[in-house]
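Asks: coordinates for the following, if possible.
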Amino acid sequence: MEEPANVSSILTLQGYNLPPDAVIPAFLFASLGYMIILFCNLLLIITIIRNKSLHQPMYLLLLNLPINDLIGTTALFPQMIKQILLDVKTLPHSSCVTQAFFLHVYGTGTVLILSAMAYDRYIAICCPLKYNVIMTNSHLMKVITVMWLTNLTLISVLFYLLLRLPRCRSLMAHTYCDNPSLLTLVCADTSINNIYGLFTTALTQVIANGTVLYTYLQILVACFRNKGSDTKNKALQTCATHLIVFLLLECLGLFTIISSRIKNIPPDLRRLIGVSTLMFPPTVNPIIYGLKTKEIREKVIHMFKSKIFPS
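Replies: Below is the predicted model:
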């Protein structure tokens, strides 16, 4: 459906409403945060790609996580930094839709990738003798392909349903663009959109929570049955690392979903929760997996040493 002729193609976002003396500190904080995320995630990607010893299912699945994190942060941070420094509150509708699309790809992708990683750890710990038979290169490629195709299909349908509706408003209710904020600009029945949005959220949550709950229960049972303390400790450490990342994402995501549906929550708190969901996981993911994974940590140290002290 076509939009009314008098509707502007330029959207107005909610500002951060920072006092003048807080603009520069906020700009520096956001810029530094973005640079740290870029550096850590790119370092993790380069380390895995360059070292053939890391071309194993566990690390190739992990490789998808920093790639996905870079998609989400690059969709958010440049616009946020520009908005903070220059107090720019306008954005073309097409750019807003593009930002929202990739932010939703990031959110859905994260839970699917963590679910695939939980499945990999389950096979490795509970079925170690069958691991190489099950997690072949072809099977791994199928898992990764299904993961990304599912993500892109779910989000593409979500935005197709959004863009088919006429828009009669240009004032956004958020500091960045997402599907719920774009839906508030529509002047038509959004029941189908709301139902599909809840369906995709429920589907990804059932897949993620069901996979993680089942696999880690099985891993814990296998650990306590195994009398080897080294195997048990390594498995429990793997579980703890994965669960920290997963629970962090789930808690922040849940708060974001709840805050977008409760009108009594202060706008500043809603913005803080929304930005935190997109800022903290991409920051801690490469640090937790890079520092806590011995093989990756050793490769990173070796790579820096060879650059600083070439033989």
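
Asks: from now on I want contacts and neighbour counts done on CA atoms only, so please keep to that.
Replies: Will do.

Asks: is Y16 in contact with K82, as I believe?
Replies: No: the pair Y16 and K82 fails to qualify as a contact (CA atoms under 8 Å) at a distance of 11.6 Å.

Asks: of the two, who's got more company?
Replies: Neighbour tally, Y16 and K82, criterion other CA atoms under 10 Å: the higher count belongs to Y16, 18 against 14.

Asks: one more, so I can put them side by side:
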Amino acid sequence: MMVNSTLSYFILSAYIHVGSLKYLYFLLTAALYLVIIVVNASLLVVICVNRSLHEPMYLFLCSLLVNELYGSSGLFPFLLLQILSDVHSVPAQFCFLQIYCLYTYAHVEFCNLAVMSYDRYVAICWPLQYNTHMTFKKTVIFIGVLWLYSFLKFLITFSLNVRLPLCGNTISSLYCHNYLVVKLACSDTKVNNIFGLFGTVLTVLVPLLPILFSYTKILKILQSRFDLSDLSAVLRLLLSLYFLLIQPLLTPVIYGMQMSKIRNGYKSVFSCKTLTRCRDA
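Replies: Take a look at the predicted model:
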């Protein structure tokens, strides 16, 4: 990794001195991080242990859970350290590493949600062909491609940005931010900005298209199953917006917490009898 030889660290100026309140912020942040770790890790254990959950939809969920652990681990330990620290300086190498981690996490998240929406589209709109379209092999390929694509795509933008000569080292943020680092450059950043904009479009727009397509089709199927003729035009519009915008965001929750297989898996893995047998063994 190449870093400007005259720049060894960045300063995060968004942190303010809050006295003893920093311990409260530390506890709240640590509690949130702990919840994220416990929830995602326990779901992963349940899915891995129960063979009945080794299906495409749960494999996509596993990919999403692993990415949540990856992204949160790239952010929360750093925040916890900075909250307690009185000197908010970050080694340049670590700052660039955090940028790469957080941006690849965001891209994997969007791509994973897009693949999960397609999985739900096939399951709801083509239920008889679901097992043919979403085989184990295709599922593994989907997951492998979305992770590989996400890491390689940002590697180009990242390589351009990390070579920029920088004239400053102060970032007005709580963590290392790619755009704010580029703003410190002394040279022309037109190429970087173009690639950055192109990368943002690929990160957001490309996954958004299959999400919109999938849930539009799902909405049509739901409308055909339920009589909505008596509903007002405004209510129908709100329902449409719900299925197109809110539903994709709730997909991980729907996958993880509203399925009987997941709930039964939790009971079988974390029940008192199971824990007792494991302890006795």
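
Asks: thinking again about what came up before, now for Y16 and K82 of the first structure: what residues contact both?
Replies: None of the residues lies in contact with both Y16 of the first structure and K82 under the rule CA atoms under 8 Å, 6 or more residues apart in numbering.

Asks: and the strands in the stretch 151-281 of the second structure?
Replies: Counting by DSSP state E, counting those that start in this stretch, the stretch 151-281 of the second structure has strands at residues 170-171.

Asks: ok, the stretch 1-150 of the first structure next?
Replies: So, for the stretch 1-150 of the first structure - with DSSP E, counting those that start in this stretch - the strands run 10-12, 90-92.

Asks: which one, of the ones you listed, ends up nearest to T108 of the first structure?
Replies: Minimum separation from T108 of the first structure across the strands of the stretch 1-150 of the first structure (CA to CA) falls at strand 90-92, 24.3 Å.

Asks: what's the average distance of the closest one to the second structure?
Replies: Superposed on the second structure, strand 90-92 of the first structure shows a mean distance of 0.8 Å to its aligned residues (mean CA distance after the TM-score superposition for the first structure).

Asks: got the buried residues for that strand?
Replies: Within strand 90-92 of the first structure, the residues scored as buried using 16 or more other CA atoms under 10 Å are 90-91.

Asks: try stretch 110-126 of the second structure
Replies: For stretch 110-126 of the second structure, burial by neighbour count (16+ other CA under 10 Å) applies to 110-125.

Asks: with distance to N51 of the first structure added, can I get the strands of the stretch 1-150 of the first structure in JSON lines?
Replies: JSON lines is the format used below for the strands of the stretch 1-150 of the first structure (distance: least, CA to CA, whole Å):
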{"stretch": "strand 10-12", "distance to N51 of the first structure": "45"}
{"stretch": "strand 90-92", "distance to N51 of the first structure": "41"}
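
Asks: for P78 of the first structure, which of the ones you listed is the nearest?
Replies: Distance to P78 of the first structure, taken as CA to CA, is lowest for strand 90-92 among the strands of the stretch 1-150 of the first structure, at 12.5 Å.

Asks: corresponding residues in the second structure for the closest one?
Replies: Under TM-score structural alignment, strand 90-92 of the first structure corresponds to residues 89-91 of the second structure.

Asks: run through who's touching the matching stretch.
Replies: Stretch 89-91 of the second structure is contacted from outside by 8-12, using CA under 8 Å, 6+ apart.

Asks: buried among those? Need that as a selection in ChimeraX.
Replies: Restricted to buried positions by 16+ other CA under 10 Å, the ChimeraX selection for those reads:
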select :10,11,12
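
Asks: mind listing what L13 of the first structure touches?
Replies: Counting by CA under 8 Å, 6+ apart, L13 of the first structure makes contact with 89-91, 171-176.

Asks: distance check, the residue nearest to L113 of the second structure when sequence neighbours are not counted against L79 of the second structure.
Replies: Leaving out its chain neighbours, the residue that sits closest to L113 of the second structure by CA to CA, 6 or more residues apart in numbering is P248, at 7.1 Å. Distance of P248 of the second structure to L79 of the second structure, given as CA to CA, to the nearest Å: 28 Å.

Asks: go on, L69 of the second structure?
Replies: Distance, L69 of the second structure to L79 of the second structure, by CA to CA: 15 Å.

Asks: cool, P210 of the second structure as well?
Replies: As judged by CA to CA, P210 of the second structure and L79 of the second structure stand 34 Å apart.
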